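1. Generate a structure from the sequence data that follows.
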Amino acid sequence: MERLDLLEIFRELKEQRKAVVSVCTANQFVLDSVMKFQKEKDALVIIESTSNQVNHRGGYSGLTPFDFRKMVLSLAEKNGVQTQKLIIGSDHAGPWPWLSLSANEAMEEAKKLVSACVKAGYKKIHIDTSYKLADDVICDKFIVARRQAELCYVAEQAYKDVSHEDPIPPVYVLGTDVPPPGGSVGAGSNDTVTVEELLEDLDMTRREFLKLGLQNAWNRVVAYVVNTGADFTSFDVVPYESDKFSQSKSFLLREPYVLEAHSTDYQRLESLVRMVHDGFAVLKVGPELTFRFREAVFALCDIEEETIESQDRSHLVETLLSEMRANPKHWKKYYRGDDVELKFSLYDRIRYYWSSEKVEAALKKLFTNLHSLRVPASLIHQHLPDVVEDISGALVIDPFELINLKIRLSLEKYHRACQNAQV
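-> All right, here's what the predicted structure looks like:
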């Protein structure tokens, strides 16, 4: 098997002014679609789990890093994806899920998370310590840099424990100008850092790494996160403004890194292409893909309502809303709480509830009800017009394929942008 040369991969992305999509989700339907798409395009893809989604305690998905990697590799094998085309990583590895704990407690949890990710075989570690913890008086750039170094030290120690059976050490992504996981709360922000601030952060972090003897690890820092200014709220998308990054090229010329863009969800193709032109070689996406999944499932519920007797329906939407209201912790900071926002917000906090036992049972019933059902093509077109063109005759429903086609709409957009498509 061809060895994965991570440093060379990121070097080539920078030289060729291309990009790679980083899919940040633990949703199996989304990941299955990603694998199918990747196999068809023969493209490199990064799959990352976020720290609140997957961690050593199970996260909201119930998966540890070992479980997550096993699931991803299983889906890759099922779809014939070559492992040298796949990078598994950790998004926002740090204290984010434990902000209510003291700094010592939160950092201990973060260290356990980072160690678990590396020992599970994750190869791209985004270290994110840019959050004020419960007893922090301040969380300035020095504290952020020191904590990044501390977590990298733990990662390197963890790799030593498994290096005898794994010849590929992890690479790192740093940067303090980090949008919060899953979208910011409020109207979004177009604030971006200057090149001078980037270089100051970089120098400070480098010094903290060297204090801990992490020169070798520093040589494996491949990307820096910079806030693109692109963002989204429940019902609005803040577009990327390329002119704010006219200075970024000087940073890229001076340093060996690529830029990594977070919160690129829902951006138009032309905006994503401009990001790639401006040096963003990693485009992270998550909520947009689970939003597409949710759209497809809700469309299937509408089709079910037209074809299945009431007493035999899945009642999936009602079950989801009931679960969200019974356990509001995943959305209460983001939503007012009305049904429209719970169901259709771009934040897609609904993604936290698909693993509920009741929701899983309702989803299974929906698929059972519709699978192989022969219906007028116009009925499917009515609810999924962007994935089914036929309006005459009859079609046999394959729920999984319809979901896959819906998710592909976003994957195709990202693929074109990463290939530096001309728009």
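2. Only C-alpha atoms from now on, for both contacts and neighbour counts.
-> Noted.
3. ranges for the helices of the stretch 251-400 of the chain?
-> Here the stretch 251-400 of the chain has its helices, by DSSP state H, counting those that start in this stretch, at 269-277, 287-307, 316-326, 339-344, 357-370, 377-383, 399-418.
4. Other residues contacting the first one?
-> Read that as helix 269-277. If you take Cα atoms under 8 Å, 6 or more residues apart in numbering as the criterion, helix 269-277 is touched by 17-19, 239-242, 264, 413-414, 416-418, 420-423.
5. Repeat that for the second one.
-> Residues outside helix 287-307 that contact it (Cα under 8 Å, 6+ apart): 25, 27, 29-30, 182, 265-266, 313-317, 346-348, 351, 366, 369-370, 379-380, 383-384, 399, 402-403, 406-407, 410.
6. ChimeraX command to pick out the buried ones of these?
-> Applying 16 or more other Cα atoms under 10 Å to the contacts of helix 287-307, the buried members can be selected in ChimeraX as follows:
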select :25,27,29,30,182,265,266,313,314,315,316,317,346,347,348,351,366,369,370,379,380,383,384,399,402,403,406,407,410
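7. Three-state assignment for Ser90, please.
-> Judged by DSSP: H, G, I helix; E, B strand; the rest coil, the three-state class of Ser90 is strand.
8. doesn't Lys124 make contact with it?
-> Yes - here Ser90 lies in contact with Lys124, judged by Cα atoms under 8 Å, at a distance of 6.4 Å.
9. closest to Phe251 out of the helices of the stretch 251-400 of the chain?
-> Each of those was checked against Phe251 via Cα to Cα, and the shortest separation belongs to helix 269-277, namely 14.2 Å.
10. Okay, angle between the closest one and helix 399-418 too, please.
-> Angle of helix 269-277 versus helix 399-418, following axes from the mean of the first three to the mean of the last three Cα atoms, to 10 degrees, is 50 degrees.
11. Tell me the gap between helix 269-277 and the middle of its chain.
-> Relative to the mean C-alpha coordinate of its chain, helix 269-277 is positioned 18 Å out (Cα atoms, centre = their mean, to the nearest Å).
12. Give the PyMOL command for selecting the buried subset of the contacts of helix 269-277.
-> In PyMOL, the members of these classed as buried (16+ other Cα under 10 Å) are selected with the following command:
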select buried, resi 17+18+19+239+240+242+264+413+414+416+417+418+420+421
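13. Which among the helices of the stretch 251-400 of the chain is found nearest to Leu151?
-> Minimum separation from Leu151 across those (Cα to Cα) falls at helix 287-307, 26.6 Å.
14. What residues sit buried inside the closest one?
-> The neighbour-count criterion (16+ other Cα under 10 Å) identifies 287-304, 307 as the buried residues of helix 287-307.
15. try stretch 208-215
-> Going by neighbour count (16+ other Cα under 10 Å), the buried part of stretch 208-215 is Glu208, Phe209, Leu214.
16. Burial check on Leu253, number of neighbours?
-> For Leu253, the count of nearby residues is 10 (other Cα atoms under 10 Å).
17. show me the contacts for it.
-> By Cα under 8 Å, 6+ apart, the contact set of Leu253 is empty.
18. Before we compare anything, build this one as well:
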Amino acid sequence: MTHPALLDLAQGRYRRGIPSICSAHPRVIAAALRLGRGGPVLIEATCNQVNQEGGYTGMTPTDFRRFVEGIAAVEGFDTADLILGGDHLGPNPWKHLSAEAAMARAEAMVAAYAAAGFTKIHLDCSMGCAGEPEALPDEVTATRAARLAKVAEAHGAAAYVIGTEVPIPGGALHHVDTLAVTDPKAAAQTVEDHRAAFAKAGLASAFDRVIGLVVQPGVEFGNSNVIPYAPDKARALSESLKALPGLVFEAHSTDYQSEEALRALVTDGFAILKVGPWLTFALREALYGLDLIAAELDGQPPRVQAAMEALMLSDPKHWAKYYPGSAQEQRLMRHYSYSDRIRYYWTQAPAAQAAEAVLQRLGERIIPETLVSQHLGAVWAEGLCAPTASGLLDAAVGRVVALYNRAAQGAVG
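-> Below is the predicted model:
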């Protein structure tokens, strides 16, 4: 069953916008649920992260649902307000296979997501499979999306998001200066191609539950810089929503934007704000800061960064092709890149043990304010918590979640 908050959002009956929390880290999810109590919270998993074969988290959609609901129980969050979404659901994890083989796997994935009660489904069949061009014509993309929607409908009605004009997952691979905003005519054509494909597949009523269109509003981040939202450049795209009743725009890679920029995105119709790497970037900043504080207090060297460096060097598959440059440049990016590919490692045993060890080193002791100011000044300046290790770690993630919540509701922080 489609969550009513999604339909209300698309019709302008609910609120101005909603953050989409794209993370499988338990502290991130806990912060989102804790700060979102009393209203709907949208948490999404990607096709590579969670699928019927386990994805890189090792979780199926049913596993992920149980995982999030377990955190909700601890946080006292009403699961009636929980919206689970599937992002970029399509053949991407299997695009090395033939189109038919990859689509068959994608159908199984969508079936698993829908059966597990995910009520927001982003259909993304834009990528070419073996023997096909890298990007496919809109008509082919739409036809394949409708094929997946038919599977989803057989396992439970959902709200759908279409469109694929998005930044590279995880951020650009290089320094970025400018971006081309989606052409309004291209956005309208994407909608019409999907409308026609759904109708041809006998899914006209399902198309009424298409609530969002993924477009490029001109926001992006690279390894070391961020392209801020420029409302004037997106004005024509924003105005084009008037001709697309019942739809909102979904903005990907909104990480590291200012609160003002996020509010402007929501005001301009980009009502679904995807955020992921920034949340775990804040987590990593806090863990490294706490490790340095522990070193100051007990006279022993910091340990977390060394443990993460050893882990990433022993298992480079999540970062090697994304971080170009010299050995020194790669080392810096492994730890400090905005794309935050270190996030793929936090749930692995060595990383989880290193993070837990620093929390145990500090325990529940009250950390001197001067050390907090030195190493976690941004969190401390906002007065978000008592100066304990666990409190500071949760506050570091929570301040990003809170910023998105304020921006989505149009409030000034």
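19. now what about the TM-score between them?
-> The TM-score (TM-score structural alignment, normalised by the length of structure 2) is 0.91; 405 aligned residues with a Cα RMSD of 2.4 Å.
20. residue in structure 2 matching Asp106 of structure 1?
-> Just so we're on the same page, residue 106 of structure 1 is Ala rather than Asp. By TM-score structural alignment, Ala106 of structure 1 lines up with Ala102 in structure 2.
21. mind checking how far its match is from Cys125 of structure 2?
-> Ala102 of structure 2 sits 10 Å away from Cys125 of structure 2, going by Cα to Cα, to the nearest Å.
22. ok, now Leu84 of structure 2?
-> 20 Å.
23. Over to Ala159 of structure 2?
-> Taking Cα to Cα as the measure, Ala159 of structure 2 and Cys125 of structure 2 are separated by 17 Å.
24. When the two are compared, which one has more neighbours?
-> The residue with more neighbours, out of Ala159 of structure 2 and Cys125, is Cys125; 30 against 24, by other Cα under 10 Å.
25. Enumerate every residue touching the residue opposite the more buried one in structure 1 once aligned.
-> Applying TM-score structural alignment, one finds that Cys125 of structure 2 aligns to Thr129 in structure 1. Thr129 of structure 1 makes contact with Ala93, Gly94, Pro95, Trp96, Val144, Ala145, Arg147, Gln148, Thr176 under the criterion Cα under 8 Å, 6+ apart.
26. what's the neighbour count on the last one?
-> Same thing as Thr176 of structure 1. Around Thr176 of structure 1 sit 24 other residues, with neighbours defined as other Cα under 10 Å.
27. Assign a three-state SS to the aligned residue in structure 2 for it, would you?
-> Taking TM-score structural alignment for the superposition, Thr176 of structure 1 sits opposite Thr164 in structure 2. Thr164 of structure 2 carries the three-state label coil when classified by three-state DSSP.
28. what residue of structure 2 takes the place of Val185 of structure 1?
-> Alignment note: Val185 of structure 1 maps to Leu173 in structure 2; criterion TM-score structural alignment.
29. Check whether its match really touches Phe221, as I assumed.
-> No - when contacts are counted by Cα under 8 Å, Leu173 of structure 2 is not listed as touching Phe221 (9.1 Å).
30. who's more crowded, the two?
-> In this comparison of Leu173 of structure 2 against Phe221, neighbours counted by other Cα under 10 Å, the higher total goes to Phe221 at 27 against 17.
31. how many other residues sit next to the residue nearest to the more buried one when sequence neighbours are not counted?
-> Taking Cα to Cα, 6 or more residues apart in numbering as the measure, Phe221 of structure 2 lies nearest to Gly171, with 5.4 Å between them; neighbours along the chain are not counted. Other residues within reach of Gly171 of structure 2 by the criterion other Cα under 10 Å amount to 24.
32. same check, this time on the one 4 residues further on
-> For His175 of structure 2, the tally of surrounding residues (other Cα under 10 Å) stands at 13.
33. Now for the closest residue to it other than its chain neighbours: which residues touch it?
-> Among residues not flanking His175 of structure 2 along the chain, Gly222 sits closest, at 5.4 Å (Cα to Cα, 6+ apart). Residues near Gly222 of structure 2 by Cα under 8 Å, 6+ apart: Gly171, Ala172, Leu173, His174, His175, Val176, Ser337, Tyr338, Ser339.
34. would CSV of the residues you listed with distance to Leu97 of structure 2 be doable?
-> Conversion of the contacts of Gly222 of structure 2 to CSV gives the following (distance: Cα to Cα, whole Å):
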residue, distance to Leu97 of structure 2
Gly171, 25
Ala172, 25
Leu173, 25
His174, 28
His175, 32
Val176, 32
Ser337, 31
Tyr338, 31
Ser339, 27
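35. Farthest pair within the residues you listed?
-> Spanning the widest gap among the contacts of Gly222 of structure 2 are Val176 and Ser337, at 13.5 Å by Cα to Cα.
36. which one of these two has more residues nearby?
-> When neighbours are counted by other Cα under 10 Å, Ser337 comes out ahead of the other of Val176 of structure 2 and Ser337, with 21 against 16.
37. Relative to Leu279 of structure 2, how far out is that one?
-> On the measure of Cα to Cα, Ser337 of structure 2 and Leu279 of structure 2 end up 13 Å apart.
38. Tell me how many other residues surround the corresponding residue of structure 1 for Thr370 of structure 2.
-> Under the alignment (TM-score structural alignment), Thr370 of structure 2 maps onto Ser378 of structure 1. Neighbourhood size, Ser378 of structure 1 [other Cα under 10 Å]: 18.
39. Relative to Leu395 of structure 1, how far out is Ser378 of structure 1?
-> Distance of Ser378 of structure 1 to Leu395 of structure 1, computed by Cα to Cα: 9 Å.
40. do Pro65 of structure 1 as well
-> Relative to Leu395 of structure 1, Pro65 of structure 1 is positioned 40 Å away (Cα to Cα).
41. Show me which of the two is the more surrounded one.
-> When neighbours are counted by other Cα under 10 Å, Pro65 of structure 1 and Leu395 differ, and Pro65 comes out ahead with 30 against 18.
42. which ones are touching the match of Thr176 of structure 1?
-> The neighbourhood of Thr164 of structure 2, defined by Cα under 8 Å, 6+ apart, consists of Asp124, Ser126, Val214, Val215.
43. give me every residue that touches the last one.
-> By Cα under 8 Å, 6+ apart, the contact set of Val215 of structure 2 is Gly163, Thr164, Glu165, Val166, Val181, Thr182, Ala187, Phe249, Glu250, Ala251.
44. Which of the helices or strands spans the fifth one?
-> Looking back up the chat, that one is Val181 of structure 2. When elements are assigned from DSSP states H and E, Val181 of structure 2 belongs to no helix and no strand.
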